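S.K.: Here you go, sequence then predicted model.
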Amino acid sequence: MATSTESTSDSWYTDLSSIPAYASARFLSDKIVQVASSSQDHTRNAKRTTSKTFFVKSNRSDGTFTVIASPAQDVSPEVIASAISPSGKLTAILRETNSGDKRRFVEIWEGERLEAAINVTKAHGVFYKDDQLSTLAFSPSETSLVYTAEANAPENQGDDPFSKFRFLPDYGEGYVGRKRPTLFVARWVPNAETVDVLSGGHRRTVVQGICVPKTMCNSEISFGQAQFLADDRLLATSYEYTEDGKRLGIRACFNRPTAIWELKLALEVVALEQSDTLIAISATKISDPRRASCSPRPIPGSSAVLWLSHELGGPHASCFSLHKFDLQAREATTHIPVIDKIQDDFMDGFAGLYTETFLARPFVRLGGRVYLLTRTSQCSRLEVILVDLEQPETVIQLTPAESGEDLWSWSPLATDSRKWVLASRSAPTVPNELVLGRLEEHGGRPKVTWQVIEMPSLTPRVESALRELRATVVPIQDRYPVETVLIEPKRRRGQPLMTVIHGGPHGHVPTAFNPSLAAYALQGYTLNVPNYTGSTGFGDIYVQELIGKCGSLDVEDVKATVDHLVREGKGEHGPGKQFVTGGSHGGFLTAHLIGQYPDTFSAAVLRNPVICSQPASTDIPDWYFFEFGVRPSTESEQMTPALYAQLYPSSPIAHVRNVKAPVLLLLGVEDRRVVNVQGKTFFHALRGLGKKVELLMFEGEGHALDGVEAARVGWDVTIDWFDKAV
């Protein structure tokens, strides 16, 4: 079909997905910050990470500042993770070599000098680098490091010759084969002349896996997300089994049986004994056992710690509460509660905490007070906020929606703990910008002055094309809180309307730059990207409202966005005018829409969709019950005939005979979240009914289909499929 400018079918996506997005940052001093960016390299079919160093110079006369940036440098793919010590003098690197047999090393650097190097290839398996289990933190003395890695499988023991064959579940989607996440402590003698050698019966470096005896925790659990309280004490998050021995998938699922623990360890820093195991002296659960808790952080200069808390066993994602625990008084308080509804007279219209983790160093000290810096969803935007840690229920929004800037979505990257905050921001038609903020106190209240220090380097063609697009957030009349992010050309009308539906269902589409969406718009489509009831960022009551109504309320919400935009002249009904696509629960809704409203959509593309009530083989079997109003338990997770009859009408397969639109299915071979038998079931059902349907399978891809080639091919074939139906 015609596009906004001359272009091959895949060039817009290729161009836009190649623009670097800021991934992380850290302050090396109050005037030097290091920033990592990621992008897709379509030539090498790989994800690329680069690093830049920025040098900040204040201009005292007008309050602005000048920033000088180094050239971008590729980050070695061997570097799995890195961290800076509290003093800023040391850098820890977890390294895994890619040539020949993989080897793993823990390295400690002081400037350009290698302080310690520990070959941990035989000590354990792969390093963890995810947001939910991974750890990388220095001890206060900066002579120890804690991190998470996969423990080695046990050898056959004399008393159990079959031990290595016994079933042990992994952590599901994104964690295939990850069965034994274990905290490891690496220790070294500072300023030793030699490292990683035996000397006098002792080692100058040692790595030990932390073992918490079952007698201390009454069950077999794993630990991650550790932080040092002292050289011999840790905070950590536990991950536990269900009563029937399952490890439920944890990726994007925050309602799991998790808790915050205080672990006390043996302290042997000077004389490092050769030992593979470090036995915890004590282990104490300090969070509420009735809630799922995660992301512990010690508050600097205080005896208190913070963590996030979520409803246990409820929706997989909803509004978090923030808890504060005094380690001396042994008292816990709720610092920020779950917010049911946005109220102008309560916390300045704050929608609640919707963030699953914090920055490695999330605290800012300003005017003698300590604040927590984090991100949250505020309706369809992402905002940076400060939480006052002395005044409960006090939140300062650092990025409020102001006139002309109501579409920006922000993400904090780092802080120097005093006056500087680094963040990225973007809008649906504006790629990521790097923004530096200076914090000051005015009238006892923090205030920030933001200044853009880097903008994306765009080709004239891309820059000109993006300027021709317009984005708005459109509230849907009589269906609060439903709203949609609309992306459309400024000067053209009559373009086909493509509805793109997020998954979850308790996910969220922010007003942030998304290369796929912008590329669809540049390819000649108007984009309707709804946040339906159940989406996060609008108050917890609207998350809970969807429970028991999946397949009806969410379907009606999405259809209402289509009809509203047609009434507003942003789209049309008729052949070749309406298209729909979505993945996971978005695929579930896409299948429902073409079955319940068969005359509305001209074609559909579904990515790893939920099609029918088949909880077997998924890493989140509870989803299939709880979201449809059935409280999961060991007994109810058995699919009885009566339960199947109850759930079947809510499944898209119930409407398969009504489908008229041509259907394209994109499935990941390695998907653990929605096993591809779901999509195959839909494919064969449609094929058997004589419908037009095609299926593409992606080897080596999981639920997200986010590999460089898979993402590009998925975008390409979607455009091809819809263009043929225009």
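M.R.: Perfect, I can see it now.

S.K.: Please count neighbours and contacts with C-alpha atoms only from this point.
M.R.: OK.

S.K.: just the strands in the stretch 401-550 of the chain please.
M.R.: Applying DSSP state E, counting those that start in this stretch to the stretch 401-550 of the chain gives strands spanning 409-415, 420-427, 430-442, 445-454, 469-475, 483-489, 497-501, 526-531.

S.K.: Show me what counts as buried in the fourth one.
M.R.: Of the residues in strand 445-454, those buried under the neighbour-count criterion (16 or more other Cα atoms under 10 Å) are 446-448, 450, 453-454.

S.K.: which residue ranges form the helices in the stretch 101-250 of the chain?
M.R.: Using DSSP state H, counting those that start in this stretch, the helices of the stretch 101-250 of the chain run over residues 214-217.

S.K.: this is the comparison structure:
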Amino acid sequence: KLLYVAERKTESPKASSAKIKCSMLMSNPTDVYREDWGEALSHKSVPVLCCVDLKSGSLSVLQGVPSDVSPGQAVWSMSGESVFFVGWYHEPYRLGLKFCTNLRLSEENVSVLSPRLSPDGSALVFLQGKVFGPHAQCLKMQMVTTVELIINRIIMCFVGEFAGVYEALPSCCWSEDSQRVVFSSAHKNWKVQARLKTHTGTGLRIIILTFTCVHLVNLVGFLPSDGQSVTWETLQSPLTLFIWFVYAAGLDFGAILLKPSPQSETKLPLVVFIHGKFLLNTHCIVAVNYRGSTGFGQDSILSLIGQIGQQDVKDVQFALQTDSTLDPERLAVFGGSHGGFLSCHLIGQYPDVYRACAVRNPVVNAATLLGPATSSTGNIYSRDDSLLLAREFSYERIPTAEALMKCALLLMLGGRDRRVSPHQGLELYRALKNVHVRRLLWFPEDGHSLSRVDTQTDCFLNTVLWLQEHL
């Protein structure tokens, strides 16, 4: 049998039907607004769990899910007679679910994701976090067993070589003996693979540093018996990187600097790429993981609350002062979403520093996120959850309220963006009448991620050409 999630079918009475009952129109009016689950889940409002028998081809909808709950992330029990799933309440409203998983479950202040059943069916592990607050936060790994029907916390956040769990568990994360869980997580500037003994909650080991955003290492290996080491085979050699760490207010943050080789100039142009992604063979790239980025512990993430547009901006600017071979006269910045927010802040707060900027669906008016954005509660967050304070806070964090932007600006906007209204970018574009060099790319059929193949190609080529022209 195959288990999957589908949208519940709604019966729409046809106007041409001669037998339209009044009760049908009242219970299922065609023009009533229905909330959906936001970005990348448009028109997905009431999902149901479905089961198809692969032998007979019969299809059924599983019953028993409360009508005010949307089910997802379902897994079979060992017997195949029951299902474990995560359910999200419809009330008070549906928030964007794909990118903000910190929505309330059954307990008042608890969110849950990634249920994973062990091969022998004796234990279920899942990740748990707090409701609201930063949507990319350090998570607890929890386990419930058939022997003891209690929830045991396995790990939350470790100091030293392990910086916590930040992302969903792999679909097949258990070892064959049901004693260990293997998962990946951010660890400073790297992504690591870790292994944990579930029966003791100890024995957490980082088994490999896999890659950074630009440090791709293709490896293959197999999980051995307990007590033995993993043997890894390198399929592709990594790039050589220069990495440094800086410290501020007792919290770490990191940056990765990539230089072209061989170095053709004494002073090299630099592109600041928030969190990093692509390479230019004639420019330096610095990818900054400012305080508040994942991989540096929960304290680092919480330090950004109430400080966006200030602490993160200063961290990025501070990272530029590290290498003397960088040309201060040829600086550019690139970012998307919150990275676009930082990019706009940088060219607004430091208008004489940057010569070019390229941003994708940037947040340029944090105050308006309290309205149309489907993830507004997760984006604007104050220490005491006060909406009034959040509004005051957000008006102080508007990049367009900073000094006049002078650099060449390239805007890339998705017309179907549900996380950040594209009208924010349009607002910025129209406001910058003093900027003689500006360009807007509009993708009417794409959303926040600008992830369509043709869109990605267009954005990449235009960004590279824009930076080469203005640096």
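M.R.: Yep, it's here. Computed from a predicted structure; not experimentally measured.

S.K.: if we can go back for a sec, Serialize the strands of the stretch 401-550 of the first structure to a markdown table and add fields for distance to Ala83 of the first structure.
M.R.: Formatted as a markdown table, those follow (distance: least, Cα to Cα, whole Å):
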| stretch | distance to Ala83 of the first structure |
| --- | --- |
| strand 409-415 | 12 |
| strand 420-427 | 17 |
| strand 430-442 | 21 |
| strand 445-454 | 24 |
| strand 469-475 | 38 |
| strand 483-489 | 37 |
| strand 497-501 | 37 |
| strand 526-531 | 36 |
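
S.K.: returning to what we had before: can I get the buried residues of strand 445-454 of the first structure in CSV including distance to Gly629 of the first structure?
M.R.: Shown next, in CSV, are the buried residues of strand 445-454 of the first structure (distance: Cα to Cα, whole Å):
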residue, distance to Gly629 of the first structure
Pro446, 44
Lys447, 44
Val448, 44
Trp450, 45
Ile453, 49
Glu454, 48
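
S.K.: Confirm Thr368 of the second structure sits in a helix?
M.R.: Yes: judged by DSSP: H, G, I helix; E, B strand; the rest coil, Thr368 of the second structure forms part of a helix.

S.K.: What lines up with it in the first structure?
M.R.: Aligned by TM-score structural alignment, Thr368 of the second structure pairs with Gln614 of the first structure.

S.K.: again with Gly340 of the second structure
M.R.: If you follow Gly340 of the second structure across to the first structure using TM-score structural alignment, you land on Gly587.

S.K.: Which helix or strand contains that match?
M.R.: Using DSSP states H and E, Gly587 of the first structure falls within helix 585-596.

S.K.: which part of the first structure lines up with stretch 417-426 of the second structure?
M.R.: Going by TM-score structural alignment: stretch 417-426 of the second structure matches residues 671-680.

S.K.: just checking, Gly297 of the second structure touches Cys157?
M.R.: Yes: counting by Cα atoms under 8 Å, Gly297 of the second structure does reach Cys157; the two are 6.8 Å apart.

S.K.: who touches both of the two?
M.R.: 138, 163-164 (Cα atoms under 8 Å, 6 or more residues apart in numbering).

S.K.: out of the buried residues of strand 445-454 of the first structure, who's nearest Phe162 of the first structure?
M.R.: Ranked by distance to Phe162 of the first structure (Cα to Cα), the buried residues of strand 445-454 of the first structure are led by Glu454 at 58.0 Å.

S.K.: Please name the residues that touch the closest one.
M.R.: So Glu454 of the first structure contacts 433-435 (Cα under 8 Å, 6+ apart).

S.K.: Thanks a lot, catch you later.
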